[in-house]
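Novice: Would you be able to build a 3D model of this:
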Amino acid sequence: MSEESPKSAGTRARRPRRAVAPESRTRQPTEVRRRLVLEAALPLIAAKGVNDVGVRDIASAAGVSVGTVTYHFSGVREILSEAMVLEIERYYAPLTSAMRETPSPADGLRMLIDALFTEDTERHWRLWFDYWAAGNRDEEFARRQSERYLDWSEELRSLIMRGRDAGEFECDDADETAVRFVALVDGLALRWIRGAPPLNAEAARCHLHRFLASELRPR
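Specialist: From the prediction side, this is the model:
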């Protein structure tokens, strides 16, 4: 058996190791990797629209491999669905909590109106309308969207009824008033995002405050 020379042994010892992707070096829990993908997808979908965002785009933004994305999600539409749940929880949870804790229901509704249309909520509405459009082609999307609307309408109905019981509102039918309010919010948001015809956030808030004054006649 021939002996290995010190030179060749040293060369072998100094041979560089194969590069390992960061995600492979530190194995993160499944929920952490899923959240990482969703957080990266939100601004992409809001900026480009769900139809113009691919799995590779999301993987690149998240700093993970395409395989990691496809392992955890079936495709961009599933990512949109779960990202929208994350967005709704982040946006509405603190808002609805503040509405419930406000002693005056009228003040709670005014606070809601002012929070719906700001320069910071444009991304939220773009995501929402992408999610809305997906419901036209996917029954599961439509079902989840219906649940979101029911939750949203119930929060409004409860606030309106609380105000009526406290003598702050005049309202014959809280359910119908909530339906009209939600429809007006959606219509104003769509016009604001599309810009056709032009509408800014301040004007949208003014329309909603006028609705509040005419429909509920707060005292």
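Novice: from here on, contacts and neighbour counts on C-alpha atoms
Specialist: Will do.
Novice: Helix or strand: which one has Leu95?
Specialist: Per DSSP states H and E, Leu95 falls inside helix 76-101.
Novice: Please tell me how far that helix is from the chain's geometric centre.
Specialist: Offset of helix 76-101 from its chain centre (Cα atoms, centre = their mean, to the nearest Å): 5 Å.
Novice: contacts for stretch 33-40?
Specialist: Ile58, Ala59, Ala61, Ala62, Val69, His72, Ile79, Glu82, Ala83 (Cα atoms under 8 Å, 6 or more residues apart in numbering).
Novice: which strands and helices sit next to the following helix or strand past the helix holding Leu95?
Specialist: Tracing the chain C-terminally past helix 76-101 and defining elements by DSSP H and E, one meets helix 105-116 next. Packed against helix 105-116 by the contact rule (3 or more Cα pairs under 8 Å, 6 or more residues apart in numbering; DSSP states H and E) you find helix 76-101, helix 139-165, helix 201-215.
Novice: TSV please, covering the ones you listed and showing mean neighbour count.
Specialist: Formatted as TSV, the helices and strands packed on helix 105-116 follow (neighbours: other Cα atoms under 10 Å):
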stretch	mean neighbour count
helix 76-101	16
helix 139-165	17
helix 201-215	16
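Novice: one more to line up against the first:
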Amino acid sequence: MTDDTVSKGRRNDPERRDRIIDAALEVIVAEGVAGISHRKVAAAAGVPLGSMTYHFVGMEELIHEAFTRFATAVSDRIDERMRSTRTRDDALDALVAHIDHDLLGDRRDLVLTHELYTLAAHDPRYRTLTTDWMTRSRSALERHFDATTARILDAVVEGLSLHRALDLGPVPPGLARESVRRIVAGL
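Specialist: Alright, predicted model coming up:
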């Protein structure tokens, strides 16, 4: 037996579970939560169909883990951006970059965000996930802004994301910067 196999003769594939979670996110982007299936995810991950039930009790567990990974990644991005700033002006620039690049600049993240919002509207487990995400985002913003301003800024971020996902027209250049500027102008 080589190092590539385990004692039962199966291939050792320690990243398989992670690949399945990542593939689930990509299937959701392409098909929506309504279109996800074990077969589609297994094909996208390049794993045998049986791996799905080996690693996850059911599709609900996989979807929840996939959205947990997604929400954590987005929360980590805003946290990193805010953590790397020293001044309020730097924080404003970082927030605008987060909106323009991390959220509005990527169709994948827009789709995943709104698929998650839809689930959260109906299922408390996903609402807990989105609440944790918002709490982390506001906490990152509170490094430079009071709690009320952080909540308002977070709401603007969510609102701009919603508009970007639903509006057929292009985002006006500088909209995120102007939105943030107007909010903090009164501070």
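Novice: Just give me the mean distance for the helix holding Leu95 of the first structure relative to the second structure.
Specialist: In the superposition against the second structure, helix 76-101 of the first structure averages 2.7 Å from its aligned positions (mean Cα distance after the TM-score superposition for the first structure).
Novice: show me the contacts for the closest residue to Asp114 of the first structure other than its chain neighbours.
Specialist: Spatially, and ignoring its direct neighbours in sequence, Asp114 of the first structure is nearest to Arg205 (6.2 Å; Cα to Cα, 6 or more residues apart in numbering). By Cα under 8 Å, 6+ apart, the contact list for Arg205 of the first structure reads Ile113, Asp114, Leu116, Phe117.
Novice: So what's the residue count around the equivalent of the first one over in the second structure?
Specialist: Under the alignment (TM-score structural alignment), Ile113 of the first structure pairs with Val96 in the second structure. Neighbourhood size, Val96 of the second structure [other Cα atoms under 10 Å]: 21.
Novice: Distance of Val96 of the second structure relative to Pro14 of the second structure?
Specialist: 38 Å (Cα to Cα, to the nearest Å).
Novice: got it, and His122 of the second structure?
Specialist: From His122 of the second structure to Pro14 of the second structure the distance is 34 Å (Cα to Cα).
Novice: again with Arg182 of the second structure
Specialist: 49 Å.
Novice: same check, this time on Arg86 of the second structure
Specialist: 40 Å.
Novice: More neighbours: those two, which one.
Specialist: A side-by-side neighbour count of Arg86 of the second structure and Pro14, using other Cα under 10 Å, places Arg86 first with 11 against 8.
Novice: So the more buried one versus His144 of the second structure, what's the distance?
Specialist: Arg86 of the second structure is 8 Å from His144 of the second structure, by Cα to Cα.
Novice: Could you do Ser37 of the second structure as well?
Specialist: Ser37 of the second structure is 43 Å from His144 of the second structure, by Cα to Cα.
Novice: Tell me who's in contact with the spatially most central residue of the first structure.
Specialist: Centroid-nearest residue in the first structure, with Cα atoms, centre = their mean: Glu87, separated by 2.4 Å. By Cα under 8 Å, 6+ apart, the contact list for Glu87 of the first structure reads His124.
Novice: Please pull up the equivalent of it in the second structure.
Specialist: Checking TM-score structural alignment: Glu87 of the first structure goes with Phe70.
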